[in-house]
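Peer 1: take a look and give me a structure for this.
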Amino acid sequence: MKKMVMIGVGVAVLLAAAIGGTLFVTGAFGGHTAASATEAAPAPVKATAAYLPMDPAFTVNIEDGFATRFLQVEINLMYRDSSVVDRATKAMPHIRNDVLLLLSAQNRESIGTPEGRLALQAALLNKINEVLTADTGSGGIEAVYFTKLVVQ
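Peer 2: Here you go, the predicted model:
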């Protein structure tokens, strides 16, 4: 009989240890494992997006076969670092020059499709950041948005 009691107590102790260990590892007792510490870490917060309009709108001639057409584009630049505004303002004559050259090299077919307009946005983004880097030491423009695009 004494042997049965000892076996029962042993099983109860092992069962309690197993349950306690499980609760500890899962964090039920406030204990943190390495995995729960990394899961609880907040994700880094991105700065709020801001926009710099490039005023006035750009108006250039583009080729359309034998005819000359006009392209008018209003552009906003998206950035997150507030120092970009000051740097872009200082470099704006250079930026506007290169944007005009890039826009005037377009033709009606290349900007007549959504894919062509997206390619133009990407080319403008690269060119603007290239000018900013050359003139001020770093880029910082994250996106170029057309707020108006008219071909006439």
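Peer 1: from now on I want contacts and neighbour counts done on CA atoms only, so please keep to that.
Peer 2: Will do.
Peer 1: how far does stretch 54-70 sit from the chain's center?
Peer 2: Here the centre of stretch 54-70 is set off from its chain's centre by 30 Å, with CA atoms, centre = their mean, to the nearest Å.
Peer 1: any buried residues in the longest helix that the chain contains, and which?
Peer 2: The longest helix of the chain (DSSP state H) is helix 2-26. Residues of helix 2-26 include none that count as buried (16 or more other CA atoms under 10 Å).
Peer 1: so which elements touch it?
Peer 2: With contacts defined as 3 or more CA pairs under 8 Å, 6 or more residues apart in numbering; DSSP states H and E, helix 2-26 has no packing partner among the helices and strands.
Peer 1: so what touches it?
Peer 2: For helix 2-26, the external contacting residues (CA atoms under 8 Å, 6 or more residues apart in numbering) are 29-33.
Peer 1: quick one: which of those residues has the most company?
Peer 2: residue 32 (15 neighbours; other CA atoms under 10 Å).
Peer 1: once you drop chain neighbours, what's closest to that residue?
Peer 2: Counting by CA to CA, 6 or more residues apart in numbering, residue 32 lies nearest to residue 25, which is 7.5 Å off, once chain neighbours are set aside.
Peer 1: with residue 63 instead?
Peer 2: Nearest to residue 63 is residue 107, by CA to CA, 6+ apart, at 5.1 Å.
Peer 1: buried set for the strand ranked longest in the chain?
Peer 2: Scanning the chain for the longest strand, with DSSP state E as the assignment, gives strand 50-64. Residues 51-52, 54, 58-63 are the ones in strand 50-64 that count as buried (16+ other CA under 10 Å).
Peer 1: can you name the next helix or strand after the longest helix of the chain?
Peer 2: helix 34-40 (DSSP states H and E).
Peer 1: next, the structure of the following sequence, for comparison with the previous one:
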Amino acid sequence: MVFQRTLLAFLLCLLPLSGFAEDEAKDSGYIEYIELQPPFITNYGGVGPLKYLKAEVSIRVTSSEAEANIKHHTPHIRNNLVMLFSRQTDESLSTAAGREQLRLEAMESIRQIMVSEYGEEGFSMLDDLLFTSFVTQN
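Peer 2: Coordinates of the predicted model:
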């Protein structure tokens, strides 16, 4: 009976350690920001006076493999983002909520590319997308 209690106490001590090891494995500490250069400059808004948008975009990844894969597909990513940005309207860009929606759509566009190239693994390659600069001119 004493042996069983000692064994149980020993196993209970190991549980938090194994959980910590899993958390440490998930968070390897690798974070890289990929700045898409040159900045995006595109017309938007359709018919009417000329309007343009300038956006500087950075992509955050958490593995060197994801970094390499995203850099490899940068031309495809840039094409899709230019097309997305050019479809915007004054209404969608005039509010913080609209710009946040655009950021989420841009991130989803990149995820679709990565999933089409790498399957389900591609979904997690992109950790976040940031607008480091965002200017519109009417």
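Peer 1: drop the TM-score for these two in here.
Peer 2: The TM-score (TM-score structural alignment, normalised by the length of structure 2) is 0.78; 127 aligned residues with a CA RMSD of 2.6 Å.
Peer 1: distance to residue 121 of structure 1 for the contacts of helix 2-26 of structure 1 - can I get that in TSV?
Peer 2: Compiled in TSV, the contacts of helix 2-26 of structure 1 are given as follows (distance: CA to CA, whole Å):
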residue	distance to residue 121 of structure 1
29	54
30	51
31	51
32	47
33	47
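Peer 1: from the chain's centroid, how far away is the longest helix of structure 1?
Peer 2: Centroid separation for helix 2-26 of structure 1 versus its chain: 53 Å, with CA atoms, centre = their mean.
Peer 1: hey, where'd the strands end up in structure 2?
Peer 2: Under DSSP E, structure 2 gives strands at 32-43, 52-61, 128-137.
Peer 1: so which of the ones you listed gets nearest residue 119 of structure 2?
Peer 2: Closest approach to residue 119 of structure 2 among those (CA to CA): strand 52-61, 17.1 Å.
Peer 1: show me what that closest one packs onto, helices and strands only.
Peer 2: So strand 52-61 of structure 2, by 3+ CA pairs under 8 Å, 6+ apart, packs with strand 32-43, strand 128-137.
Peer 1: show me what contacts residue 31 of structure 2?
Peer 2: So residue 31 of structure 2 contacts 60-63 (CA under 8 Å, 6+ apart).
Peer 1: highest neighbour count among these?
Peer 2: Neighbour max across those (other CA under 10 Å) = residue 61, 22 neighbours.
Peer 1: which position in structure 1 pairs with it?
Peer 2: Using TM-score structural alignment, the partner of residue 61 of structure 2 in structure 1 is residue 79.
Peer 1: so what's the closest residue to its match other than its chain neighbours up against?
Peer 2: Distance criterion CA to CA, 6+ apart; nearest residue to residue 79 of structure 1, sequence neighbours excluded, is residue 141 at 4.9 Å. Counting by CA under 8 Å, 6+ apart, residue 141 of structure 1 touches 77-80, 84, 125, 128-129.
Peer 1: closest to residue 97 of structure 1 among those residues?
Peer 2: For these, the nearest to residue 97 of structure 1 is residue 128 (10.2 Å; CA to CA).
Peer 1: identify the residue of structure 2 aligned to the closest one.
Peer 2: In structure 2, residue 128 of structure 1 lands on residue 110 (TM-score structural alignment).
Peer 1: and the gap between its match and residue 37 of structure 2?
Peer 2: From residue 110 of structure 2 over to residue 37 of structure 2 the distance is 16 Å, taken as CA to CA, to the nearest Å.
Peer 1: would you mind giving the contacts of residue 31 of structure 2 as a markdown table with distance to residue 82 of structure 2 added?
Peer 2: Putting the contacts of residue 31 of structure 2 into a markdown table (distance: CA to CA, whole Å) gives the following:
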| residue | distance to residue 82 of structure 2 |
| --- | --- |
| 60 | 19 |
| 61 | 21 |
| 62 | 25 |
| 63 | 26 |
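Peer 1: list which of the residues you listed are still in contact in structure 1.
Peer 2: For the contacts of residue 31 of structure 2, the contacts that are reproduced in structure 1, applying both residues aligned by TM-score structural alignment, their matches' CA atoms under 8 Å, are 60-62.
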